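Novice: Compute the structure for the input listed below.
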Amino acid sequence: MTPVGTKVAECPVEVTIAGMLFSSKEYQCGQEILTIAAMTAVQDAFVIPDGAAGALAELERRKFTAEEGDHLTLLNAYNAFVRYGQSASWCRKHALNFRALARAVSIRTQLKKYMTRFGLPLESCEGDAVRLRRCLVSGYWRNGAKWSADGTYRSVRGDTVLHVHPNSVMFTRKPRTGWVVYHEMEETKKTQIRVLTEIEPDWLLEYGHKYTDKRSV
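Specialist: Model (predicted):
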């Protein structure tokens, strides 16, 4: 195992997330990736009930929604939560799960200690969504997927049919590039993907994915 591989193995997160934390040095986005790592470790940051209440909650979520997808939306929600004093009443007003966000704050604090220990700088990309998304691909490149005309996706590995989870901000939206990476896959009656971000397909190639037909990219 390489020295970096040994360090990655020591991080208390999935290999994909640990890889991003180490890549954040190259892309100068350690602050943002640290937050995203914490937010993807908790479930259901937004509270979207069924019915009329759900429609109102969706309007609240849109205040945080990033056009690039779920990871940056989670980043926006976390930053707002901290900015407004980590308030439970503020969370209720904005359709956010206070317990999940409070847990993310705790996880972020723990992961920050690992970054400091490994000498990884806590720089900010200052809103540069391209740098941030490229860093996401450095960890998620195996989780790439291509949009299909029927609204589903096809995985880059195995050509599996994937359905976007209804909680995703990408559920009713086609990515402008036609490509995304996702945080996790969930098997129910169909294979669903959660936490998606729009990417450029060339970024997948940079991280070693080999296509049998590059014309499809």
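Novice: Could you use CA atoms for every contact and neighbour count after this?
Specialist: Noted.
Novice: could you point out which element follows the helix or strand hosting Ala55?
Specialist: Assigned by DSSP states H and E, Ala55 falls within helix 51-61. Counting by DSSP H and E, the next helix or strand C-terminal to helix 51-61 is helix 70-83.
Novice: Wait, Val105 touches Ala38, no?
Specialist: Yes: the pair Val105 / Ala38 is scored as a contact, 7.2 Å apart, by CA atoms under 8 Å.
Novice: More neighbours: which of the two?
Specialist: Each of Val105 and Ala38 has its neighbours counted (other CA atoms under 10 Å); Ala38 has more, 26 against 18.
Novice: mind listing what the more buried one touches?
Specialist: Ala104, Val105, Ile107, Arg108, Leu111 (CA atoms under 8 Å, 6 or more residues apart in numbering).
Novice: again, 6 Å this time
Specialist: Ala104, Ile107, Arg108 (CA atoms under 6 Å, 6 or more residues apart in numbering).
Novice: Looking at those, spot the one nearest Ala88.
Specialist: Among those, Ala104 lies closest to Ala88 (CA to CA), at 14.0 Å.
Novice: Doesn't that closest one lie inside a strand?
Specialist: No: using DSSP: H, G, I helix; E, B strand; the rest coil, the secondary structure at Ala104 is helix, not a strand.
Novice: Now do the same for Ile193: helix, strand or coil?
Specialist: Assigned by three-state DSSP, the conformation of Ile193 is strand.
Novice: Could you check how many residues crowd around Phe81?
Specialist: Counted with other CA under 10 Å, the neighbours of Phe81 add up to 21.
Novice: how about the strands of the chain, start to end?
Specialist: Counting by DSSP state E, the chain has strands at residues 144-147, 153-155, 161-164, 179-187, 191-198.
Novice: If we go by neighbour counts, what in the fourth one is buried?
Specialist: Applying a neighbour-count criterion of 16 or more other CA atoms under 10 Å, the buried positions in strand 179-187 are Trp179, Val180, Val181, Tyr182, His183, Met185.
Novice: Another sequence for comparison is provided below:
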Amino acid sequence: MNLLGDAFAWITASEQWTGPNALHILLWQQLYFTAVAVGIAALIAVPAGWAIGHTGKGREIAVAVAGAARALPSFGLLVLLVLLFGVLHKPEAAIVTFVILAIPSLLAGAYAGFEAVDRRVIDAARSMGMTEWQILWRVEVPLGLPLLVGGLRSAVLQVVATVTIAAYVNLGGLGLPIITGLSLRRYEVVLGGAILVALLALVLDGLLALAQQAVVQRGVRASRGEHVTAAKETEPAA
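Specialist: Next up, the predicted model:
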């Protein structure tokens, strides 16, 4: 209990919020690496996932690639890329590492969102004379958004937690106090850094959960509500 109190005392101490390694600067670095990596991964994975989901081709390859990327050890990959890129390009190596980690969740969310769309809806759209592009943007993308945002949610959580290892190659972030605390055996600093990373992950997860609910189409919500009401009406009385 004293360790937890010491950790919160360290977080709230005024000296932790001043200087080049102030906590708000480390927080910004954590968010910066996360946003850049997830953004680049989205540019790669989302169009590929939509193409797979729309055409139904290449799913096996995508699953294999996603599985292989998830199996990669993030710390080992970061060290390997730093050695390959050179010490002058450590930020680029870190971004590539985090992009590789973010791609599988985004790719899966993109094509799974399209696969979840009722094929009868797509057939109805074709029978109305819609082109493939119109079906893509007016039917599949809006209806597949919840699962895509779910994939984005998973990617962000994985990356924001993994960005802590960037401190091992002197790139800052909220992993810096964790590493510093370990080297100095100041475990309240280690716990304080871990608490900040956990809180940041919880905040981002909550915001993306709200976004996932917000992108559900009104017709889908109404349909779900009707199913719930019908289920309640058919329940036997106690």
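Novice: Any idea what the TM-score is?
Specialist: Here the TM-score for the pair of chains, by TM-score structural alignment, normalised by the length of structure 1, is 0.27; 96 aligned residues with a CA RMSD of 5.3 Å.
Novice: quick revisit: among the strands of structure 1, which comes closest to Ala88 of structure 1?
Specialist: By CA to CA (comparing all of the strands of structure 1), the closest turns out to be strand 191-198, at 23.8 Å.
Novice: Just the angle for that closest one relative to strand 179-187, thanks.
Specialist: Strand 191-198 of structure 1 and strand 179-187 are oriented at 150 degrees to each other (axes from the mean of the first three to the mean of the last three CA atoms, to 10 degrees).
Novice: Who are the packing partners of strand 191-198 of structure 1?
Specialist: helix 70-83, strand 161-164, strand 179-187 (3 or more CA pairs under 6 Å, 6 or more residues apart in numbering; DSSP states H and E).
Novice: can you do 10 Å?
Specialist: Contact here means 3 or more CA pairs under 10 Å, 6 or more residues apart in numbering; DSSP states H and E; on that basis strand 191-198 of structure 1 packs against helix 70-83, helix 129-140, strand 144-147, strand 161-164, strand 179-187.
Novice: can you map out the helices along structure 2?
Specialist: Secondary structure of structure 2 (DSSP state H): helices located at 2-12, 23-55, 59-71, 74-85, 90-115, 119-127, 132-135, 141-162, 175-184, 187-214, 218-234.
Novice: now those helices in a markdown table, with mean neighbour count?
Specialist: Shown next, in a markdown table, are the helices of structure 2 (neighbours: other CA atoms under 10 Å):
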| stretch | mean neighbour count |
| --- | --- |
| helix 2-12 | 15 |
| helix 23-55 | 20 |
| helix 59-71 | 14 |
| helix 74-85 | 17 |
| helix 90-115 | 25 |
| helix 119-127 | 13 |
| helix 132-135 | 14 |
| helix 141-162 | 22 |
| helix 175-184 | 19 |
| helix 187-214 | 17 |
| helix 218-234 | 11 |
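Novice: one step back: just the buried members of the contacts of Ala38 of structure 1?
Specialist: Buried by 16+ other CA under 10 Å: Ala104, Ile107, Arg108, out of the contacts of Ala38 of structure 1.
Novice: on that earlier part again, relative to Ile193 of structure 1, which of the contacts of Ala38 of structure 1 is nearest.
Specialist: Distances from Ile193 of structure 1 to the contacts of Ala38 of structure 1, taken by CA to CA, are shortest for Ala104, at 21.0 Å.
Novice: any idea how far the closest one lies from Val82 of structure 1?
Specialist: Distance, Ala104 of structure 1 to Val82 of structure 1, by CA to CA, to the nearest Å: 11 Å.
Novice: residues contacting Tyr153 of structure 1?
Specialist: Taking CA atoms under 10 Å, 6 or more residues apart in numbering, we find Tyr153 of structure 1 in contact with 144-147, 159-164, 178-180, 192-193.
Novice: Quick check on the residues you listed: which are buried?
Specialist: 144-147, 161-164, 178-180, 192-193.
Novice: now for the residues you listed, which pair is the farthest apart?
Specialist: The span of the buried ones among the contacts of Tyr153 of structure 1, defined through CA to CA, is set by Gly178 and Gln192 at 17.3 Å.
Novice: if we can go back for a sec, tell me which of the buried ones among the contacts of Tyr153 of structure 1 is nearest to Ile33 of structure 1?
Specialist: Of all the buried ones among the contacts of Tyr153 of structure 1, Ile33 of structure 1 sits closest to Val180, with 17.3 Å by CA to CA.
Novice: Compute the number of surrounding residues for the nearest residue to that closest one once chain neighbours are set aside.
Specialist: Residue nearest to Val180 of structure 1 in three dimensions, not counting chain neighbours: Glu198, with 4.3 Å by CA to CA, 6 or more residues apart in numbering. Using other CA under 10 Å, Glu198 of structure 1 has 24 other residues around it.
Novice: Wait, Glu198 of structure 1 touches Tyr182, no?
Specialist: Yes: with contact defined as CA atoms under 10 Å, Glu198 of structure 1 reaches Tyr182; the gap is 9.0 Å.
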